[in-house]
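Q: how does the following fold in three dimensions:
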Amino acid sequence: MKVLLVGGGGRENAIGEALVRSGAELYVVSRHKNPGLARLARGYGLARETDTEKVLELARKWGVELAFIGPEAPLEKGIVDFLEREGIPAVGPTKEAARLETNKAFARSLMEKYEIPGRKLFRVFDDVSEMRSWIDDFGKPVVVKPLGLTGGKGVKVVGYQLRDNEEAKAYAEELIRKDGRVLVEERTDGVEFTFQVFSDGKRVLPMPLAQDYPHAYENDEGPITGGMGSYSCSNHLLPFVTTEDYERAFETLKATIRAMRKNGTPYRGILYGQFMLSKEGPVIIEYNARFGDPEAMNVLPLLKTPLTEIAEGIIDGNLRKVEFEKKATVIKYLAPKGYPTNPVKGVRVEVDEKAVAETGAKLYYASVDENLTLLGSRAIAVVGIADTLKEAERIAQSAIGHVKGELFYRRDVGTRESVGKRIRLMGEFGREFEPNSC
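A: Sure thing, here's the model as predicted:
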């Protein structure tokens, strides 16, 4: 089967590997030539992922039978709609369905309309004085969000990126002046986790849970990034997520798929739920309309069911079975020094792939070109996979030394100490539970 993959980051390197492992003949379109994907692909076209005409031209040239969309920007542009009009089925939601990620006001309104569990109190404002009055009347800490795509870096929370509600009002006013509207919602205290699922528009099949490390520096300090690493456990839960929590979060995602169908915008593809586990249970923070990056790298190496089979099930509306190995994973992302605010660019890095392989770790390329030159975002991910989290972290850490250059990473991703901190935080937020082993 000839499969087109749109996108060239670390997430797409993992998708491409899983597709080839499933027997696919891979073709790729991305802005830069990802060295990991280049060795997997039969054909590689350089173009902006949002340039739908160019993507279509290459898809026709290669005679692809199916497309798999990696990042969110082409989904927002309606690439799935374009491809399907040309008779090329695609894994990914239509432009309308992708609004779950690309339009936060739509997502919150859908949750309200269909009473989806785990929703938050929110308001969308286009009037500055009305926004200021509402925040004053609300009186509790808030979260301020741009309505569109921000690469995970536009959300600001009182008590974290914002000092108080006065700063929140100033930031919300700035967004209204710039974008015309802003989303303001209640702050939910707890610990975040990621729940990804496959859906054919009706059936919803879960993937192992993962937890991201969004802050740039160790001990969860520094600016928010696209994610400096993540981990998952062999039982597919997380140490602070109970079976009941899991089922409640899963019901939120299943209810979302049902609501999208009732709303006349069936959702087919990968749905990513970013949850906050609060004292009262899981609360949905936001949706993503595709695999997470790095969380795709937690789940795809464990996939036992061929990804091509899953893709066909999504497209045909006949998704039946998805199986994963019972393994733990740890991902550590190496990023250019200065990332995310002022990253080093144009400098080459060195990778001893043979030595990395000897550690047992997997390697995924992201924001580097075919000459291993840094392009400014997260550059290379190493992934440890083992029966236990401790061993997976050891494997990932042992591979780091074989990647050299003007890079930094978070040593604490997946360590017992950092996971223990998250368990303690749940206790501080008043949650009583028995931690899962990992």
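Q: switch to C-alpha atoms for all contacts and neighbour counts from now on
A: Fine.
Q: strands of the stretch 51-200 of the chain, residue ranges please.
A: 66-69, 90-91, 122-125, 142-145, 156-157, 182-186, 191-199 (DSSP state E, counting those that start in this stretch).
Q: deepest-packed of those strands, please.
A: Stretch with highest mean neighbour count among those: strand 90-91 (a mean of 26; mean count of other CA atoms under 10 Å).
Q: next up, the contacts around residue 360.
A: Residues near residue 360 by CA atoms under 8 Å, 6 or more residues apart in numbering: 384, 385, 395.
Q: ok, back up a step: can you list the strands of the stretch 51-200 of the chain in TSV and add distance to residue 80?
A: Shown next, in TSV, are these (distance: least, CA to CA, whole Å):
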stretch	distance to residue 80
strand 66-69	8
strand 90-91	6
strand 122-125	28
strand 142-145	26
strand 156-157	31
strand 182-186	27
strand 191-199	15
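Q: residue 276 is nearest to which of these?
A: Checking those against residue 276 by CA to CA gives strand 191-199 as the closest, at 4.3 Å.
Q: here's the other one to compare against:
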Amino acid sequence: MNILVLGGGGREHAIAWALAKSPKTDELYVAPGNGGTAAIAHNVADLDVEDGQSVLAFAREHNIGLVVIGPEAPLVAGVADVLRKEGLAVFGPDAQGARLEGSKTFSKKFMDANGIATARYASFTELDPALAYVRELGAPIVVKADGLAAGKGVIVADDLEDAEEAVRSCFDGAFGEAGSTVLIEECLDGPECSLLAFVTGGKAFCMTTAQDHKRAFDGDLGPNTGGMGVYSPVPIVDADELAGMRAVMENAAAATARAPFEREYRGVLYGGFMLTSEGPKVLEFNARFGDPETQVVLPRLDADLVDIMLAVAEGRPDDIELRWSEQWAVCVVLASEGYPGAYEKGKVILGIEEAEELEGVTVFHAGTARNIDDELVTAGGRVLNVVALGDSFDEARERAYEAVDLINFEGKQYRTDIGKRAAAGREAWD
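A: Below is the predicted model:
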């Protein structure tokens, strides 16, 4: 069949890469795509992925049998609703299901209603009550823009001054309309862990664990980013914690199949957890594949992604069977100098071919493009995801950094400690 993937980042390159391996894939389109997807699919640069009618027209014109929605914005905009109404198979929830990510307040109320453990919180639409609550809770404290902010609307403040400044910045428009409502919550303590699940028919089919590195610099220092590196599986998670996270995902999936949800949730549900001394607690739910978690989860999937996504899209939970490789996966993100702040584009990238000659190495493109001379150049904050598989955690980490050393562009920025803390064991978080 012909398949259309919406999105243009590293997540979408990884999804397209996995779909392209299936014998069931005929023509593969990615909108808008990037420099990496261009090598395995048809990039569609001029399609407005947040306009359901435009996507529908393209799908009809190109006989698309499956639409895979990668980013959160088209989901929140209701693109899946438009396509499903016309009978297309869509991987991704409708707008109501996407509110689990599109509104942090809605998500917290969902957790409360279904007995899902999470941090104490309150949401505000006015500055003064928000500041009063910050002073009541004390620091450290977490300030979140309620709406979509490209993964950057979360500020972990270590003192009251920073917390109050974060609240003011939200209401002053730092995150646009996303910050018109502000969620303030207690700061949980412990390691973070992501557990994603395919969800359809009220059932969750959990994937393998992954652990992202949000901070920009080594030692978990600097501002939050969209993610600077990730690995899978997570060695510090014990059996009880894994069972607890799975139970949460199953509970949440079941809840999406009943009121107030009017239509069945079909797509990925992302559970972001904190492994606290009281057990796993949910930091957030997302309504799509994580980025960069997808880049280490899908290379470990030992099953046909087309079969899985179609079963999800068509509401056939009994036809879903997941199998996972025993290998470890480590991803190091190469970013533009200055990210997550201002950065320059157009830097020529060299060495990807040499890096991918290493055993077990795949480079997923995030922010890349071709210039007028057909050279591969940087075109975003996060530029490349260097992924390595290995028979051990250490082997995968070493191989990933060996590949990183082979890739060069002006201003290349990356963390040198991806996975280092977890390799030292759970006591590294004590």
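Q: superposed, what's their TM-score?
A: The TM-score (TM-score structural alignment, normalised by the length of the second structure) is 0.91; 415 aligned residues with a CA RMSD of 1.9 Å.
Q: and which of the contacts of residue 360 of the first structure is nearest residue 320 of the first structure?
A: Each of those was scored against residue 320 of the first structure by CA to CA, and residue 385 proved nearest at 26.3 Å.
Q: run a quick check on that closest one versus residue 326, I expect a contact.
A: No: the pair residue 385 of the first structure / residue 326 is not scored as a contact, 10.2 Å apart, by CA atoms under 8 Å.
Q: alignment lookup: residue 246 of the second structure to the first structure.
A: Residue mapping for residue 246 of the second structure onto the first structure gives residue 250, with TM-score structural alignment as the criterion.
Q: okay, now residue 215 of the second structure: neighbour count?
A: Neighbour count for residue 215 of the second structure, taken as other CA atoms under 10 Å: 19.
Q: report how many residues lie close to residue 337 of the second structure.
A: Other residues close to residue 337 of the second structure by other CA under 10 Å number 19.
Q: kindly provide the distance from residue 39 of the first structure to residue 28 of the first structure.
A: The gap separating residue 39 of the first structure from residue 28 of the first structure is 11 Å, by CA to CA, to the nearest Å.
Q: more neighbours: these two, which one.
A: More crowded of residue 39 of the first structure and residue 28, by other CA under 10 Å: residue 28, with 29 against 10.
Q: what's the mean deviation for the helix or strand harbouring that one versus the second structure?
A: Per DSSP states H and E, residue 28 of the first structure falls inside strand 25-30. Once the two are superposed, strand 25-30 of the first structure sits an average of 3.0 Å from its aligned residues in the second structure (mean CA distance after the TM-score superposition for the first structure).
Q: mean deviation of the next helix or strand after that strand from the second structure?
A: Of the helices and strands lying after strand 25-30 of the first structure in sequence (DSSP H and E), the nearest is helix 35-38. Average distance, helix 35-38 of the first structure versus aligned residues of the second structure after superposition (mean CA distance after the TM-score superposition for the first structure): 1.9 Å.
Q: quick one: name whatever helix or strand follows helix 35-38 of the first structure.
A: Reading on from helix 35-38 of the first structure to the C-terminus, the next helix or strand found by DSSP H and E is strand 43-46.
Q: mean deviation, that following strand versus the second structure?
A: Averaged out, strand 43-46 of the first structure is 4.4 Å away (mean CA distance after the TM-score superposition for the first structure).
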